[in-house]
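Output the structure for:
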Amino acid sequence: MRKISVKIIISALLLFICGLNTYSQKYTFQNELELLRRVDLLPAYRHNQLIEQESSYDRTWGNDDGFSGKYSYIRKEKGTLVLAEFEGPGVINRIWTPTPTNDMLSFYFDGEKNPRLRIRFMDLFTGQVYPFIKPVCGNEIGGYYCYIPIPFKKSLKIVFEGEKIMFHQIQARKLQGMDVESWTGNFSESDRKLLSEVSNLWADISPTVKNYASGVSSGIETDQKNFTIKPGEEVTFFDKNSAGRIVGFEIDGGTSFEGVYKDILLSAKWDNEKVEAIYAPVADFFGYAYGKPAMRSILMGRYGTTNYCYLPMPYDRTASMKLIYKERSGVQQNPVSINVKVYYNSTKRNPKEEGKLYSTWKREKPDIGKFYTFLKTEGKGHYVGTVHMAQGLRPGMTLFFEGDDSTYVDGKARMHGTGSEDYYNGGWYALLDRWDRGISMPIHGSLDYSLPMNRTGAYRFFLSDKLSFEKNIYHGMEHGGVGNNFPVDYTSIAFYYAAQPLLEKMEPTAELRENYLPSTHVYFPQLMQVTPDRGVGVILDRGLMISAYGEGGAVRVMLNDVPEGNYRVLIHYHERKNGADFQVWQRQKQLSDWISTKASQDSYKEKVHVGDIQLTQQTNSVTFHVRKNGTADLFELNLITLEKIN
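Sure thing, here's the model as predicted:
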C-alpha cells in the first residue's frame, strides 16, 4: 500500500471543511445582487438551479396574453388576485409589465400570514422606493422591468390587491439545497454600497473591459493588431496555445461593417474543436440593424466606431480568432483597415464548474405553423443572450411580433411569454414613445422599428436570470399571434455557455449575408411625421384627421426609412358627408387633381393611385393640400402605400 503524506490528508480535509462551510453559509440578497455586476461569473454553472416563470400568456395558445386579464392570475383570494406561488428555496430575478397600476402588490414569504414586502405595483419601476432603483429597475420602449432580487427560503406568494391586472411576467430561479435568507427589507451599508456599484455599472453608456476585470477575469493582458483585409482573405488576430480566458475584445473597422452586405465574418475556435464556437457576420454579432449600428448594451455593441464584446470566453488549451472577408460577385468590395484589441489572462477554466462560450447564428424564413428556434441543444449549460432581427414578409403592421417566446428545460416547459417585444422587456409596438424606434438599455433594447420597412429587432442578455439546463434546452419564438401565421425572415444569434462543443453551424451564404429590402411600404398615421401649414388643423385619431378652415392649407408627410427609387403612391381614405377636397403634391410637383371625399354615405377607399414619385433623400415626402367642399371640411387619411416601380 502506498503511503499518503500528512500534507495531502490535511489539504483534503481543509477542502472538505471549506465545502461544508460554503454549503452551510446563508445565501442572501447580497449574494444574488452580486450577479448583476460580476460578468466574470457568467461562465459558471448553476447546478440544478432551474428557472420557472408565471405570466399572463393565453393558455389556449391564442393571443389574449393579458388584454382581458383572463389568464393574468392563478386564482382569486379574499378579493385579491394571486399572481404567483413559488416553492423555495429560490429567488425572483425579473418582474416585467407594460401595464403597471397604482394598486398594491403583497409578497408573502415562507407561509407567513402578513406580507414582508408591500408596494405599489408601479413603484417597482419608478426608482422612488428603495431598493428598486434605476436603472436596475425602470421603463422604456413600452415596458417596465425590475431586476432587484427577491430571495425566499421556503415559499413566496405574490398577491395583487386590485380588481384587474393585465400583462406581466415573473421569473424565478430554484436555489436547490441552499440555505436562503428570505427578503427582510433591511439593508446593510455593504448592501447599499453594492447596489450603488451595480447601478453605476448599468448606467455606464460607454463601457470598457475594466468594468469586468475582476475575479477570474482579473490580471488582463492586451493583444493588439492593426491590419488590412481584402475580399477572399482570412486574417487571424488572436492565437494562443495555452489555457486561459478572453475577458473581452474590440474591433474597429470604421464604417466598413455597415451597409446592405454583411460580407466580413467573425470566427472563433476553442481547443481545436471541429465546429467554430463563433461564426457569424460581424454586423449581426454586434447587433447592427439592417446595415446600421444599433446595439449599445453594457456587454456588447458599438460606440463610436468601436465594436465591443465583454462576454468572458474561457478555454482549456488553445484559442483562435479571425476575420473572414467573403467575396461577392458583381459588387465592388474594398479592402478594410481593422484595429483589434483582445483582452485576456491565463486563468484556467474549471471544466466541472465553467462552460465555454458558444453562439449559434442563423437566418431563416420559417414555415407557416413552425416556431423560429433560437437554440436547441443537448447537454449541460446556460443560455445568456439573444440578438434578433425580425423582418416581416407581408407589408403592413408588424403583427409577427405578437408571437410568444417558449422555453423548455430538461424536457419541461419552464417559460411562456406574452409577446415578442415583451420578451425584450418592451411593449406596445407602433405607438408613439413606446416600441417605436431603436433604444439601447443596459441589458435589453430595441434595435430598430420601421412600419414602412415592416421590421424591427431587439436584444436581451441574461445575468442573474441566465437559463440553466442540465440535459437540454429549447428556446424559441413564434411569428404571429396565433399559429405562427405571419411570413417572416428572422436572423438571430443565441449566446450560451456549455460543457459540450457545437456539432454544426449555418453557413452565411451570399444571399444570407444581404439585408432584405421589401418592395411595398405602408405608412400608418400613428407614427407619421407630419408638418401642418396654415389653414388646417391636424388630429391623430383613427387616422390623420385634417380639418380645413378659411381658404384651406396643407400638411406634409415625411416618407422616411424607404430606399431611394421610383414608386407608385397609393392612399387609403374615408368618404363622408363632411368630407373635404384634397390634392397630393411632392414638393412643387403636382401628383393628383382635386379629389372630393364628400359622399352621402360613409365609405372607405383603399389603394387609390394618386401619382408616381422619385424618392431621394431630398424628396422623401408628399404634401396633402386640403380645402373645403361647401361646408364639408374634413379629410381623413388612413394609410399611404408606396409600391416600387422596377
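
C-alpha from now on. contacts and neighbour counts both.
Fine.

now residue 516: how far from residue 389?
With distances taken as C-alpha to C-alpha, to the nearest Å, residue 516 is found 11 Å from residue 389.

Sequence B follows; please return its structure for comparison with A:
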Amino acid sequence: MVVFYSCGTSEEKEVAYEEVVRRLMDMKALAKLPGHGEKSAMWSSYDRESKIDESGKFINWDANIDGLKPQYIRKEGDKEVLAEMEGPGAIVRIWSASPAKGHVKIYIDGNEQPVIDLPFIDYFKPSIPAFEYPALVYETNARGFNNYVPITYNTSCKVVADPGWGQYYHFNYISFADGKTTESYTAELSDNARTALKEVNDFFTHKMGNSPYQKGEFESIRAKEKIPAGHAENLLSIEGSGAIASLKIRMDIKDEKKRAEAMRKVTISMRWDGSNEDAVWAPLGDFFGSAPGKNLYKTLPMGMTEEWMYSYWYMPFEDGAEITVTNDFDEDIEIFLEVEKDDLEDFNKDEIGRFHAKWHRDLKNLPKERWPDWTLLETQGSGRFVGTQLTVWNPKGGSCSLGGPGHWWWGEGDEKFFIDGEKFPSIFGTGTEDYFGYAWCDPTEFEQAFHSQSMDNDNMGYQPMNRWHITDNIPFQQSFQGYLEKYFPNNWPTQYSTVVYWYLEPGGEDPLKRVAVKERYGFETPYEVYREEGVVEGEELAIEKNTGGWATVDSWANEKLYTAISGHKVLLWNAAPEKDNELDLRIPSDYENGRYKVYANVIKNKEGGEFILVINGEEMDPIDCFIDQEGIRVEEVYLGKAALGDSETNTIKLVWKGEKNKGRTLKIDYLKIQK
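Alright, predicted model coming up:
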C-alpha cells in the first residue's frame, strides 16, 4: 500500500501524534505556506565562541571547536542542558557523531520525570518501542547516527545529559502555528502511533523510489523529444491549475562516456502561472540530486534508478505550467518524460507556495568578517526551505588540522540559517558532513529517506550528497538566508556547486539566475595527487591486532606535506605507555619467495617515537620518528632485509620501544619492498 497523508486544513486545532509521524513523508504539505508562529530550529554543540554583538559585529565567526569543550546551554549541577524549547512542538531529528553511554533525559510539559531516559547511544538503537523502526533510527554507512522519530510536547521540552553522554549533537525541532496544540509524546505508544510509524518505516524500507502519494485521479502525461545540440524544447505545457506530483526523466545519448558532461550541459527549467522567470533552473543531473553523471541512489523526494531520474516534490500552479529542456551539449539527445498531475482540491488559493530549485557555484562575496560563510540561498517572502544538493570537488583530500585557511578538512564548515531577519542563526551546525547526516568525513556511499551520499572517492575527488528537510522543513514568513562555512578556497582546489530547493509565495524574491555553460562545466581546477610507484601505501595495510593505543590507516597527513606524502594518507599509531604496544598488520601483496630490502617513508616530528618493524619474525633496524626541534620532516629510511613469500605467510609487527625523552607517535606513508 502506498501511503499518502493530506496536509490538513487550517481549521484543525490539535495535531495528533500520528499526524506528526505521517509528516515524515507528506510531500504535499510542504507546498502550503507557513502559518503564523510556525518555525523550525535546532540546538547543537556548535562552538559558542562564534557570536554577534549588539552592534551586529561578527565575533570569532570561524570558531571551530564544535563539541570539544563540550558545548551546551548551561550546567545544572554536573548535568548539561543540551536543548530547551517551548511548545507546542516536536523534536523531529536527533543526530550525533559520537553518542556514548552517559544518559540523556528528555523532559516534556514541566513533568519531573523524563519521558525518555536512555544512554545517548541507545537513542540510535531499537531500545524502546518507538525506536524499533530501522528506517527512522539508524547509523549510516558513513558513521552518522540519526533518529527521525518525532517526540511531541505541548508546553515545553528540555534535554538534559549526564556526564559521559558522548560528543556532538543536533536536536532539530519544530513549533506549530499559533492556535495549535499537540498530543504529547508517551513511551506507551498508541495503536494509531504504532501503525503510523510502521507504515512510514515499511515504505522507506521496501518502497523507496516509488511515489509517496495515493494516485487517485492523477492525470498521467508522457512526452518524448529529440533535442538537437544548441536547441531548447518545451516538453510540457499545462493550462489552468494543478500540481506536478511526480516528474520522471530519462535522457538517451550516443556515447555513455560523455554522460557526465551531458548531464551538466543539459538543463531543465520550470515556470509557473505564465511567468517569464524561471522558478526551477538547474543542470539535469544536479536537479535530480547527484553529480557528476548518473549515480544510482534512492531517497524519498529524489533519486536516480537504472530506468529513471525521479522527483516527487509537489509543484502547484494556478495558471499554467511549463517544463523546458535546453541542450547545450554538442550532440543531439533524446528525452523521455513522465508526469503525474494532481488537482488542487486540498488547498485554498491563497495558501499555495510555488516550488523553486536553482543551481549555482559561487554567489556574491560576503564581508571579510563573515568568513568562512559561503552562500547557499538568500530569498525574500514567505515560504519553506526544503533541501540542499551539494557537489564538492576536492582532489587533494584533507585533514582536520587547524593550520589556517586551507588547512581544515573541507567538511568542517557549519550550516548557519537565519530566519526572518534574526540577528543570530536559529540553526547553527557542527560540520558540513553533520548537516548531511553522516560524520567524521567518511566518504562511504549511503542512502536513506532524507539524505544520501552517492559517490565514494575517498574524499579525493567528487563528493555528491543531499539533505532533504521534510518534517524539519524550515518555514519563513519574511526571509531565509542560508550559508555553509567553506574553509578551503577555490584555488586549493576545493570547489562547490549546489542546488537549493524551496517553496516561495507568488511575488517572492528569487534572486538566482541561469549560469552559462562555460561556468557550469569544466570549471573544476585539475590537481594530480603525488603517488610513489611500486610501494605498499600505509593506508593499504590492514590492522589485524592492536595491543597499544589508537591506530588507523585512514589518517590525512598535514597538507603542507602533500608533495612528499604518497596518496596524502598515512598509517597513524599513537602508542599507550601502559599497554603492550604491538601492532599486527597484513600486507596486501604477493611476493616471490626471496629476501627483500625494506624501506619506510615516515613523518618525523617532536611527538615521534622509536619503533621496531618485525617482518616474518625478522627484526629490522629501529624506525626513529623523533626530531628534537620544531617542525615536520618526511624521510625515507632503510630498515634492513627480510624474507617474504606468498601473502598468506607474511606477517608484520610494529613494536613501540618506549624510549625516554621520545614521543609515541608513528606515521608511515609507505613501505618500499625491493627484491
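
Just give the TM-score of the two.
Remark: TM-score between the superposed chains equals 0.77 [TM-score structural alignment, normalised by the length of structure 1]; 554 aligned residues with a C-alpha RMSD of 3.8 Å.

coming back round to it: and residue 516 and residue 389 of structure 1? which has more neighbours close in?
Comparing residue 516 of structure 1 with residue 389 by other C-alpha atoms under 10 Å, the one with more neighbours is residue 389, at 23 against 16.

Over which residues of structure 2 does stretch 31-47 of structure 1 lie when aligned?
Residues 19-35 of structure 2 are matched to stretch 31-47 of structure 1 when aligned by TM-score structural alignment.

from the chain's centre, how far out does the matching stretch sit?
On the basis of C-alpha atoms, centre = their mean, to the nearest Å, stretch 19-35 of structure 2 sits 22 Å off its chain's mean C-alpha point.

count of residues packed around the aligned partner of residue 198 of structure 1 in structure 2?
With TM-score structural alignment as the criterion, residue 198 of structure 1 lines up with residue 200 in structure 2. Residue 200 of structure 2 has 23 neighbours, counted by other C-alpha under 10 Å.

now residue 200 of structure 2, what's its secondary structure?
Residue 200 of structure 2 falls in the helix class when you classify it by DSSP: H, G, I helix; E, B strand; the rest coil.

quick one: it and residue 24 touch, right?
Yes - counting by C-alpha atoms under 8 Å, residue 24 is a contact partner of residue 200 of structure 2 at 7.4 Å.

Please say which position in structure 1 residue 284 of structure 2 maps to.
Under TM-score structural alignment, residue 284 of structure 2 pairs with residue 282 in structure 1.

swap in residue 513 of structure 2?
Per TM-score structural alignment, residue 513 of structure 2 is aligned with residue 505.

My guess is its match contacts residue 363. True?
No - look at residue 505 of structure 1 against residue 363 with C-alpha under 8 Å: they stay out of range, at 11.3 Å.

Check which helices and strands the helix or strand containing residue 611 of structure 1 sits against.
Secondary structure assignment for residue 611 of structure 1, by DSSP states H and E: strand 603-615. Applying 3 or more C-alpha pairs under 8 Å, 6 or more residues apart in numbering; DSSP states H and E, we find strand 603-615 of structure 1 packed against strand 565-575.

residues in contact with the strand it packs on?
597-599, 601-616, 635-646 (C-alpha atoms under 8 Å, 6 or more residues apart in numbering).

Go through structure 1 and flag its longest helix.
helix 6-24 (DSSP state H).

Tell me how far that helix lies from the chain's centre.
44 Å.

if we can go back for a sec, and the match of residue 513 of structure 2, that one's in a strand?
No - according to three-state DSSP, the state of residue 505 of structure 1 is coil, so it is not within a strand.

Run through the residues that contact it.
Contacts for residue 505 of structure 1 (C-alpha under 8 Å, 6+ apart) come out as 275-276, 279, 360-361.

from the residues you listed, which would you call buried?
By neighbour count, with 16 or more other C-alpha atoms under 10 Å, the contacts of residue 505 of structure 1 hold 276, 279, 360-361 as buried.

now those residues in TSV, with distance to residue 629 of structure 1 and secondary structure?
Formatted as TSV, those follow (distance: C-alpha to C-alpha, whole Å; DSSP: H, G, I helix; E, B strand; the rest coil):
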residue	distance to residue 629 of structure 1	secondary structure
276	68	coil
279	63	strand
360	61	strand
361	58	strand
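
I'd like those as JSON lines, with distance to residue 424 of structure 1 appended.
Below are these laid out as JSON lines (distance: C-alpha to C-alpha, whole Å):
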{"residue": "276", "distance to residue 424 of structure 1": "27"}
{"residue": "279", "distance to residue 424 of structure 1": "24"}
{"residue": "360", "distance to residue 424 of structure 1": "19"}
{"residue": "361", "distance to residue 424 of structure 1": "19"}
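
Name the nearest of those residues relative to residue 46 of structure 1.
residue 360 (21.6 Å; C-alpha to C-alpha).

how about that closest one, what's its match in structure 2?
With TM-score structural alignment as the criterion, residue 360 of structure 1 lines up with residue 358 in structure 2.

Next up, the contacts around that match.
279-282, 287, 499-501, 512-513.

Pull out the buried residues from those.
279-282, 287, 499-501, 512.

out of the residues you listed, which one sits closest to residue 377 of structure 2?
residue 500 (7.0 Å).

Among the contacts of strand 565-575 of structure 1, name the buried ones.
Burial by neighbour count, 16+ other C-alpha under 10 Å: within the contacts of strand 565-575 of structure 1 this picks out 597-598, 610-613, 615, 635-644.
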